[in-house]
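1. Got a predicted structure plus its sequence, pasted below:
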Amino acid sequence: MTLRTETDTAAGVAVVTLDRPHRHNAIDAPTARELAAAWREFRFDDRVRAIVLTGAGDRAFCTGVDRATDVPQPDSPFSADDPLLTIGPKANDLWKPVIAAVRGMACGGAFYLLGEAEFVVADETATFFDPHTTYGMVSAYESVYLAQRMPPGDVARLALLGSAERMSARRALETGLVSEVTPPGEALAAALRCARTIAGYPAAAVQGTVRAVWAATEAARAHAFAQAPHLIALGNLPPAGQAELFAARTPGGYRVR
């Protein structure tokens, strides 16, 4: 198992932990399947009224898709097999509130999860970045999710500067990506306090509010997502070119997306 779930039935709160700290909690194919299954199961579990999402260890919340398990893409701008499009709660029709607790790195494909959380709590060690352009890839879905939370200029800076840019937790608070910054190691506790409060309210009112907030940006996001496969197909370097950039710029490491 690459996902750990713990439920406090008395409080009505579940904690979902990405449990691959040896890979900076990068998402491989089993983790993607487990995330989708977990969100769908929560739909039917009346004991859970709010959820906190976090990552194991202190180095990273999530570094996106694990490139060792990349899914082959069809050679067409009209279809895409993006392994991360189904990992979020909203993609799985879950309207119970999800709060993300971030410690360490959150980058690339992590924004698929942060973008479908109601809000984000980060500790002072958190850093946010998007390395796509560094390795010859289009930041499409990630930028769309970020644009729902942040001013366009801040999204552009984060996406275009690639791995050269590290947005601090404090700056993320200023831009709206993060709603609270805590001392190191305290993001999970702060997120749990919020989740317990929300879980104490009538569930139907809470879920209706989650759905209403999502509806405010849903049409724009769907329209932007429709453009993403074309932009990726047009703008991505071929895999060999990406690999060459990766080898030159991250010796001894592994790519995050």
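-> Cool, got the structure. Just so we're clear, the structure is a prediction, and the values are computed from it rather than from any experiment. Numbering: from 1, shown residues only.
2. From here on, just use CA atoms for contacts and neighbour counts.
-> OK.
3. and the end-to-end length of stretch 157-176?
-> One end of stretch 157-176 sits 15 Å from the other (C-alpha to C-alpha, to the nearest Å).
4. can you list the residues that contact that stretch?
-> Residues from elsewhere that reach stretch 157-176 (C-alpha atoms under 8 Å, 6 or more residues apart in numbering): 122-134, 139, 143, 149-151, 154, 178-181.
5. Show me which residues of that stretch are buried.
-> Judged by neighbour count using 16 or more other C-alpha atoms under 10 Å, the buried positions of stretch 157-176 are 158-163, 165-173, 175-176.
6. Check stretch 213-229 too.
-> Buried residues in stretch 213-229, counting neighbours by 16+ other C-alpha under 10 Å, are found at 214, 221, 225, 228-229.
7. what's the answer for stretch 92-109, then?
-> Neighbour counts over stretch 92-109 (16+ other C-alpha under 10 Å) mark 92, 94-109 as buried.
8. Could you provide the buried residues of stretch 213-229 in a markdown table, with additional columns for secondary structure and distance to A195?
-> Written out in a markdown table, the entries for the buried residues of stretch 213-229 read as follows (DSSP: H, G, I helix; E, B strand; the rest coil; distance: C-alpha to C-alpha, whole Å):
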| residue | secondary structure | distance to A195 |
| --- | --- | --- |
| W214 | helix | 18 |
| R221 | helix | 26 |
| F225 | helix | 29 |
| A228 | helix | 33 |
| P229 | helix | 35 |
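9. Show me the helices in the stretch 51-200 of the chain, by range?
-> Taking DSSP state H, counting those that start in this stretch, the helices of the stretch 51-200 of the chain run over residues 110-114, 141-147, 152-160, 169-175, 187-199.
10. Name the stretch among those that sits most buried.
-> Ranked by mean neighbour count, the helices of the stretch 51-200 of the chain are led by helix 110-114 with a mean of 25 (mean count of other C-alpha atoms under 10 Å).
11. From the chain's centre, how far out is it? Work that out for me.
-> Its chain's average C-alpha position is 1 Å from that of helix 110-114, according to C-alpha atoms, centre = their mean, to the nearest Å.
12. on that earlier part again, could you export the helices of the stretch 51-200 of the chain as CSV, including distance to A240?
-> What follows is the helices of the stretch 51-200 of the chain, written out as CSV (distance: least, C-alpha to C-alpha, whole Å):
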stretch, distance to A240
helix 110-114, 24
helix 141-147, 22
helix 152-160, 21
helix 169-175, 34
helix 187-199, 39
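13. To G12, which of those lies closest?
-> With C-alpha to C-alpha as the measure, helix 187-199 is the member of those nearest G12 (5.7 Å).
14. what comes into contact with the closest one?
-> Contacts of helix 187-199 (C-alpha under 8 Å, 6+ apart): 11-13, 48-52, 54, 99-103, 121-123, 181-182, 206.
15. wait, isn't Q242 in contact with G136?
-> Yes: Q242 is within contact range of G136, at 5.7 Å (criterion: C-alpha atoms under 8 Å).
16. Could you tell me which of the buried residues of stretch 92-109 belong to strands?
-> The strands, defined by DSSP state E, take in 98-102, 105-107 from those.
17. Spatially central, which residue of this protein would that be?
-> Taking C-alpha atoms, centre = their mean as the criterion, L113 is the residue nearest the geometric centre of the chain, at 2.4 Å.
18. Take this one as well and set it beside the first:
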Amino acid sequence: MRAVPSYQNLLYEEADGVAVVTLNRPERLNAMDNTSCEELRALWAHLRYHDDVRCVILTAAGERAFSTGVDIGGSWKQPASPFMVDDPISAVGPKSNDYWRPVIAAVNGMAAAGAFYLLGEVEFIIAADHATFFDPHVSHGMPAVNEPMFMLQRMPLGEVMRMSLLGRHERMSAQRAFQIGLVQEVVPAAELMDAARWSAEAIASAPERLAVEATMRGLWTAQSTTLANAMNSGVAFLSLAGAVEEITEKARGIKEQTRIEPRIR
């Protein structure tokens, strides 16, 4: 087993194929500074080679905020020239770091601005009933560009426009986020981690890791390209997940597999 690196701004634990990663700066509303960004990139790099983890829960400490994005008051630095962009937060998500195993976000409290770099790259989101989503950029005289682009992959255009243009004047509730498909489940705050663990453990119990990863790659590819291109890529994903003969044999053996009693959501 690979040793788990130590972090300053993250908490990490794992059990039964599930890792729980916690943004741990509650005194700063879990805003991300340069250290946080470096540690998130190091985390995904570590997990790429850690096959014991089959699913990740990404959450945050405290009940006030999942993350409010960039810690402007911290150690954030940008080059003086507009032609040189040093934006560490743009590459903090799992997909940006070539990590292709399932990540579930458990959102407690506010999720704003730079938090969308993370939420835009998770498989799905479970939110506490007091969670809110907003992008304050324009209220501070700054353009909201990259963050809403991430959200446009998960939300209707009108909703992204409204959130981006209203800035601090409005926050989207967890229930509204559920209605438009940004959030897949809303639970009381006390039940948030139990709900996330249930989904993560169910995913981790799948018998073939590559089958899960191929499913993810197929869906993300279809999200970012044409259906025809995605279908062509799908042939490669099926092949990488196993020989056609093996997949066919598994399909034939479905009746002999252990019965799973599904819950109704």
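-> Received the coordinates, thanks. Note that this is a predicted model, so its numbers are computed, not measured.
19. so what's L35 of structure 1 up against?
-> For L35 of structure 1, the residues meeting the contact criterion (C-alpha under 8 Å, 6+ apart) are 3, 87-88.
20. I'd like to know which of those are part of strands.
-> Helix and strand membership here follows DSSP E; of the contacts of L35 of structure 1, those in strands are L3.
21. Neighbour count added to the contacts of L35 of structure 1, as CSV?
-> Conversion of these to CSV gives the following (neighbours: other C-alpha atoms under 10 Å):
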residue, neighbour count
L3, 20
I87, 22
G88, 23
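22. Mind putting the contacts of L35 of structure 1 into JSON lines with distance to A189 of structure 1?
-> Rendered in JSON lines, the data for the contacts of L35 of structure 1 read as follows (distance: C-alpha to C-alpha, whole Å):
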{"residue": "L3", "distance to A189 of structure 1": "19"}
{"residue": "I87", "distance to A189 of structure 1": "24"}
{"residue": "G88", "distance to A189 of structure 1": "22"}
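23. hmm, back to that, can you tell me which of the buried residues of stretch 213-229 of structure 1 lies nearest to D70 of structure 1?
-> Within these, distances to D70 of structure 1 taken as C-alpha to C-alpha reach their minimum at P229, with 16.2 Å.
24. Need the nearest residue in space to the closest one, chain neighbours excluded.
-> Nearest residue to P229 of structure 1, sequence neighbours excluded (C-alpha to C-alpha, 6 or more residues apart in numbering): P77, at 5.2 Å.
25. what about that neighbour, distance to Q227 of structure 1?
-> The spacing between P77 of structure 1 and Q227 of structure 1, counted by C-alpha to C-alpha, is 9 Å.
26. so where in structure 2 does stretch 140-156 of structure 1 end up aligned?
-> Residues 145-161 of structure 2 are where stretch 140-156 of structure 1 aligns, taking TM-score structural alignment as the criterion.
27. pretty sure P94 of structure 2 contacts E123?
-> No: with contact defined as C-alpha under 8 Å, P94 of structure 2 does not reach E123; the gap is 10.0 Å.
28. residues shared between the contacts of these two?
-> V103.
29. which one of the two has more residues nearby?
-> The neighbour count for P94 of structure 2 versus E123, taken as other C-alpha atoms under 10 Å, is higher for P94 (25 against 15).
30. In contact with the counterpart of E191 of structure 2 in structure 1: list those residues for me.
-> If you follow E191 of structure 2 across to structure 1 using TM-score structural alignment, you land on E186. If you count contacts by C-alpha under 8 Å, 6+ apart, E186 of structure 1 has them with D123.
31. neighbouring contacts of stretch 106-117 of structure 1?
-> Outside stretch 106-117 of structure 1, the residues within contact range by C-alpha under 8 Å, 6+ apart are 60-65, 84-85, 87-90, 97-100, 120, 126-132, 141-142, 145-146, 148-149, 256-257.
32. repeat that for 7 Å
-> Contacts to stretch 106-117 of structure 1, defined as C-alpha atoms under 7 Å, 6 or more residues apart in numbering, come from residues 60-65, 84, 88-90, 98-100, 120, 127-132, 142, 145-146, 256-257.
33. cool, and stretch 98-105 of structure 1?
-> Judged by C-alpha under 7 Å, 6+ apart, the contacts made with stretch 98-105 of structure 1 from elsewhere in the structure are 50-54, 58-63, 114, 117-123, 125-128, 187-188, 191.
34. Equivalent analysis for stretch 218-225 of structure 2, please.
-> Residues lying outside stretch 218-225 of structure 2 but in contact with it, judged by C-alpha under 7 Å, 6+ apart, are 230, 234, 237.
35. now do 8 Å
-> Stretch 218-225 of structure 2 is contacted by residues 153, 229-231, 233-234, 237 when judged by C-alpha under 8 Å, 6+ apart.
36. Taking the residues you listed, please make a ChimeraX selection of just the buried ones.
-> Restricted to the buried members of the contacts of stretch 218-225 of structure 2, where burial is judged by 16+ other C-alpha under 10 Å, the ChimeraX selection command reads as follows:
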select :153,230,234,237
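37. hmm, back to that, just the ones of the contacts of stretch 98-105 of structure 1 in strands?
-> Residues from these lying in strands, with DSSP E as the criterion: 50-54, 60-62, 119-123, 127-128.
38. and which of those is nearest to T31 of structure 1?
-> Distances from T31 of structure 1 to these, taken as C-alpha to C-alpha, are shortest for C62 (11.6 Å).
39. Now check structure 2 for the residue matching that closest one.
-> C62 of structure 1 is assigned S67 in structure 2 as its aligned equivalent, the criterion being TM-score structural alignment.
40. P229 of structure 1 too?
-> Under the alignment (TM-score structural alignment), P229 of structure 1 pairs with no residue of structure 2.
41. hang on, P229 of structure 1 packs against Q73?
-> No: in this structure P229 of structure 1 lies outside contact range of Q73 using C-alpha under 8 Å: 10.2 Å.
42. From I180 of structure 2, how far off is L43 of structure 2?
-> L43 of structure 2 sits 31 Å away from I180 of structure 2 when distances are taken as C-alpha to C-alpha.
43. same question, N97 of structure 2
-> N97 of structure 2 sits 28 Å away from I180 of structure 2, taking C-alpha to C-alpha as the criterion.
44. OK, contacts around R28 of structure 2?
-> Going by C-alpha under 8 Å, 6+ apart, the list of residues near R28 of structure 2 reads D71.
45. Quick check: E213 of structure 2 vs W100 of structure 2, distance?
-> Using C-alpha to C-alpha, one obtains 6 Å as the distance from E213 of structure 2 to W100 of structure 2.
46. One more: R168 of structure 2?
-> For R168 of structure 2, the distance to W100 of structure 2 - C-alpha to C-alpha - is 34 Å.
47. and what of T215 of structure 2?
-> T215 of structure 2 is 10 Å from W100 of structure 2, by C-alpha to C-alpha.
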